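A.B. asks: The amino acid sequence is not available; the structure is as follows:
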């Protein structure tokens, strides 16, 4: 997902993980979810993603692209994304993030203990 300036926001995620740590990065993902979600439903719906896509620099997304994005992350088949589905989708789509995932997992486990 590139912005109009050609900057791919996913490229910043590994640096964010390094700077914010696991907990801080997860909070930022949750903030992203809240920016895109339908406030009444508590989910990212077609309408809320289409309406708020400009916040991510994706204002030119076609209806088909929005639907594809929702389908890609919709694990329970309800046509929308809950917070866990959104975070899972972000982890799957971001190049190189899976390499950092192990570090995040270890940090999260250590924090819980």
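C.D. replies: Okay, I see it. The structure displayed is predicted, hence computed values, not measured ones. Numbering: from 1, shown residues only.
A.B. asks: From now on I want contacts and neighbour counts done on CA atoms only, so please keep to that.
C.D. replies: Fine.
A.B. asks: Spit out the contact partners of the residue nearest the centre of the chain.
C.D. replies: A centroid search over the chain (Cα atoms, centre = their mean) returns residue 90, at 3.9 Å, as the residue closest to the centre. Shown in contact with residue 90 (Cα atoms under 8 Å, 6 or more residues apart in numbering): no residues.
A.B. asks: ok, structure two:
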């Protein structure tokens, strides 16, 4: 998926996933919003403990919810192929920057 989307497309898809799962009033993913909206992603079979575990694993600031940055980091951590491809995208961006800087 990451290869087809490219860097900007991948970030866009992660942002769309965040928007889908977040509590629109609070602007973060809460336990309630995750549980309610997860069926849209085919995750209806997950237990409450699974949802709490996801929130706990991604909640870096300890507020009990996931902001957009925490969600994106969690998705990269849980999806090794995203992490592998992100290294490729960073390398590609670095090479482009070098080519522009040195006028190749």
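C.D. replies: In hand now; what should we look at? Note that the coordinates shown come from a computational prediction; the quantities given were computed from them, not determined experimentally.
A.B. asks: Now do the buried residues in the longest helix anywhere in structure 2.
C.D. replies: Assignment by DSSP state H gives helix 80-101 as the longest helix of structure 2. Across helix 80-101 of structure 2, burial judged by 16 or more other Cα atoms under 10 Å covers 82, 83, 85, 86, 89.
A.B. asks: What's the last one aligned with over in structure 1?
C.D. replies: Under the alignment (TM-score structural alignment), residue 89 of structure 2 maps onto residue 104 of structure 1.
A.B. asks: so its match sits right up against residue 21, yeah?
C.D. replies: Yes. In this structure residue 104 of structure 1 lies within contact range of residue 21 using Cα atoms under 8 Å: 7.4 Å.
A.B. asks: Identify the contacts common to those two.
C.D. replies: Listed contacts common to residue 104 of structure 1 and residue 21 are nil; contacts here mean Cα under 8 Å, 6+ apart.
A.B. asks: Structure 2: which residue goes with residue 75 of structure 1?
C.D. replies: Aligned partner of residue 75 of structure 1 by TM-score structural alignment: residue 60.
A.B. asks: ok, now which ones touch its match?
C.D. replies: Applying Cα under 8 Å, 6+ apart to residue 60 of structure 2 gives the contacts residue 70.
A.B. asks: try it again with 10 Å
C.D. replies: Counting by Cα atoms under 10 Å, 6 or more residues apart in numbering, residue 60 of structure 2 makes contact with 66, 67, 69, 70, 71, 73, 74.
A.B. asks: what residue of structure 1 matches up with residue 15 of structure 2?
C.D. replies: Structural alignment (TM-score structural alignment) places residue 15 of structure 2 against residue 30 in structure 1.
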